[in-house]
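J.: I need the structure of the sequence given here:
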Amino acid sequence: MNIQEIVEQAFNNGYLTPSMEAEVGKICETATELSVEEYMALDKLMGALLTGDIVAMPRKHFINVMEELVLSESLTRIAQIEATSDSTLEVGDIAAYALNRLPPLYATTEEGANYQREKAEQELSELITEQVNEAIKRYLHRPDFYPERTVIQSTSSPNSGVVKQVSSLLESYAPDFENE
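T.: The predicted structure is shown next:
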């Protein structure tokens, strides 16, 4: 999708999702020069965000408790293995493998998260351990393909909102746009 399509979709929906925000950021970062139409679409988007016509959806108001349980188990096992061998393991690869084979445990409150943790400790602790062990086994015996792969990284810092990003992009790419 291009910037104009993303802005049009945001107006149709009444909100800008984090993935739409990331796509706009990616386009702006990789483009050598934006067109006048793209600047106008970004300006329109920024105005709509400032007036509240479009709402920027928050990144996350929920957690998957399973993620923290799997990370904890993975880190414990990885530390044991790395202390006794020359192997270096990637926690992200191991956790992702295990998480893809375990049920999610989402919560929106601390009480809900505590409930999910207790439930997981009672009903799923063996399954979590099994899946982390299987992930480690597969990781250690994986072929060395795609050595050029890159880790997923956040395109924005947690303190910068979409309005600030769009504003700074407009300012850097078209400092005299308003004066023309």
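J.: rest of the way, CA atoms for contacts and neighbours
T.: Fine.
J.: buried residues, the longest helix seen in the chain. List them.
T.: In the chain, ranked by residue count with DSSP state H as the criterion, the top helix is helix 65-84. Under the neighbour-count criterion of 16 or more other Cα atoms under 10 Å, helix 65-84 has 65-67, 69-71, 73-75, 77-78 buried.
J.: now show me the structure for the sequence below, then we'll compare the two:
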Amino acid sequence: MSIEEIVEQALQDGYLTPTMEAEVGRICDTASELTIEEYMALDRLMGSLLTGEVVAVPRKQFINVMEELVLSESITRVAEIEATSDSVLDVGDIAAYALNRLPPLYATTEEGASFQRSKAKQELQELIDQQIDEAISRNLDRPDVNVGKEPIKANLKPSNVETLKQVSSLLQSYAPNFEGQTTSN
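T.: Got it, this is the predicted structure:
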């Protein structure tokens, strides 16, 4: 969508959604120079926001209490295992495995988060422990696939050549003959 289209949609609907706002920001960040029409559309949007003709919809803040509980428990358990053995475990992998098998517990207020924490500890603690145990067991049983590999270093600049080289190298290691294959219809 162009800036002009987003502004027209906002004026028609009477509100600017977080997605629309993010798209305008992305366009402005990536464009080397905006056109006169784009500046005029942005000016029109600003005026409409100031007069209340268009209302910016706030982003809803929420947290998944289950993430907090699983991550906290995973860190504790991994630290215990690593302190008493030569094993090195990936906390992120363990938490992700467990979270994929547990229900989410979202909250939008601190009171709601406290309620969800209490509920989880009373009703789901056994299931949480079971899933973390399973995740740790799987993590311990698998071979270390990351030996000699570097994690991708994220940089917020989209044109980061080093990141592209890392991704390319990763793809080549997983599919070395991919570009050599052709498909015929």
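J.: let's have the buried residues of helix 65-84 of the first structure in JSON lines, adding distance to Glu130 of the first structure.
T.: Conversion of the buried residues of helix 65-84 of the first structure to JSON lines gives the following (distance: Cα to Cα, whole Å):
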{"residue": "Val65", "distance to Glu130 of the first structure": "17"}
{"residue": "Met66", "distance to Glu130 of the first structure": "14"}
{"residue": "Glu67", "distance to Glu130 of the first structure": "15"}
{"residue": "Leu69", "distance to Glu130 of the first structure": "13"}
{"residue": "Val70", "distance to Glu130 of the first structure": "11"}
{"residue": "Leu71", "distance to Glu130 of the first structure": "14"}
{"residue": "Glu73", "distance to Glu130 of the first structure": "10"}
{"residue": "Ser74", "distance to Glu130 of the first structure": "11"}
{"residue": "Leu75", "distance to Glu130 of the first structure": "14"}
{"residue": "Arg77", "distance to Glu130 of the first structure": "11"}
{"residue": "Ile78", "distance to Glu130 of the first structure": "14"}
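J.: which member of those residues is positioned nearest Ser172 of the first structure?
T.: Here the nearest of the buried residues of helix 65-84 of the first structure to Ser172 of the first structure, counting by Cα to Cα, is Glu67; it sits at 37.9 Å.
J.: so what's the residue count around the nearest residue to the closest one once chain neighbours are set aside?
T.: Closest residue in space to Glu67 of the first structure, ignoring its immediate chain neighbours: Leu99 at 7.0 Å, by Cα to Cα, 6 or more residues apart in numbering. In terms of burial, Leu99 of the first structure registers 20 neighbours under the definition other Cα atoms under 10 Å.
J.: what does whatever helix or strand Ala22 of the second structure lives in contact?
T.: Here Ala22 of the second structure, judged by DSSP states H and E, is contained in helix 18-30. Defining contact as Cα atoms under 8 Å, 6 or more residues apart in numbering, one finds that helix 18-30 of the second structure is touched by 1-3, 6, 34, 56-59.
J.: in the following helix or strand past that helix, which residues are buried?
T.: Heading C-terminal from helix 18-30 of the second structure, the first helix or strand you meet, by DSSP H and E, is helix 36-51. Burial within helix 36-51 of the second structure, assessed by neighbour count using 16+ other Cα under 10 Å, is assigned to 38, 41-42, 44-45, 48-49.
J.: nearest to Asp133 of the second structure, of the residues you listed?
T.: Comparing the buried residues of helix 36-51 of the second structure against Asp133 of the second structure with Cα to Cα places Leu49 closest, at 51.8 Å.
J.: measure that closest one to Arg59 of the second structure for me?
T.: Taking Cα to Cα, to the nearest Å as the measure, Leu49 of the second structure falls 16 Å from Arg59 of the second structure.
J.: may I ask you to confirm that Ser48 of the second structure is in contact with Ala56?
T.: No: because the distance of 10.1 Å does not satisfy Cα atoms under 8 Å, Ser48 of the second structure is recorded as not touching Ala56.
J.: ok, back up a step: the helix holding Ala22 of the second structure vs the first structure, average offset?
T.: Superposing on the first structure and averaging over aligned pairs (mean Cα distance after the TM-score superposition for the first structure), helix 18-30 of the second structure comes out at 1.8 Å.
J.: now do the buried residues in that helix.
T.: Applying a neighbour-count criterion of 16+ other Cα under 10 Å, one finds 20-21, 23-24 buried in helix 18-30 of the second structure.
J.: now stretch 82-94 of the first structure
T.: By neighbour count with 16+ other Cα under 10 Å, stretch 82-94 of the first structure contains the buried residues 89, 91, 94.
J.: now for the last one: which residues touch it?
T.: Taking Cα under 8 Å, 6+ apart as the contact definition, Ile94 of the first structure lies against 74, 132, 135-136, 139.
J.: between those residues, which is nearest Ser172 of the first structure?
T.: Of all the contacts of Ile94 of the first structure, Ser74 has the smallest distance to Ser172 of the first structure: 42.6 Å, by Cα to Cα.
J.: was I right to think the closest one contacts Glu130?
T.: No: using Cα under 8 Å, Ser74 of the first structure is not in contact with Glu130, being 10.8 Å away.
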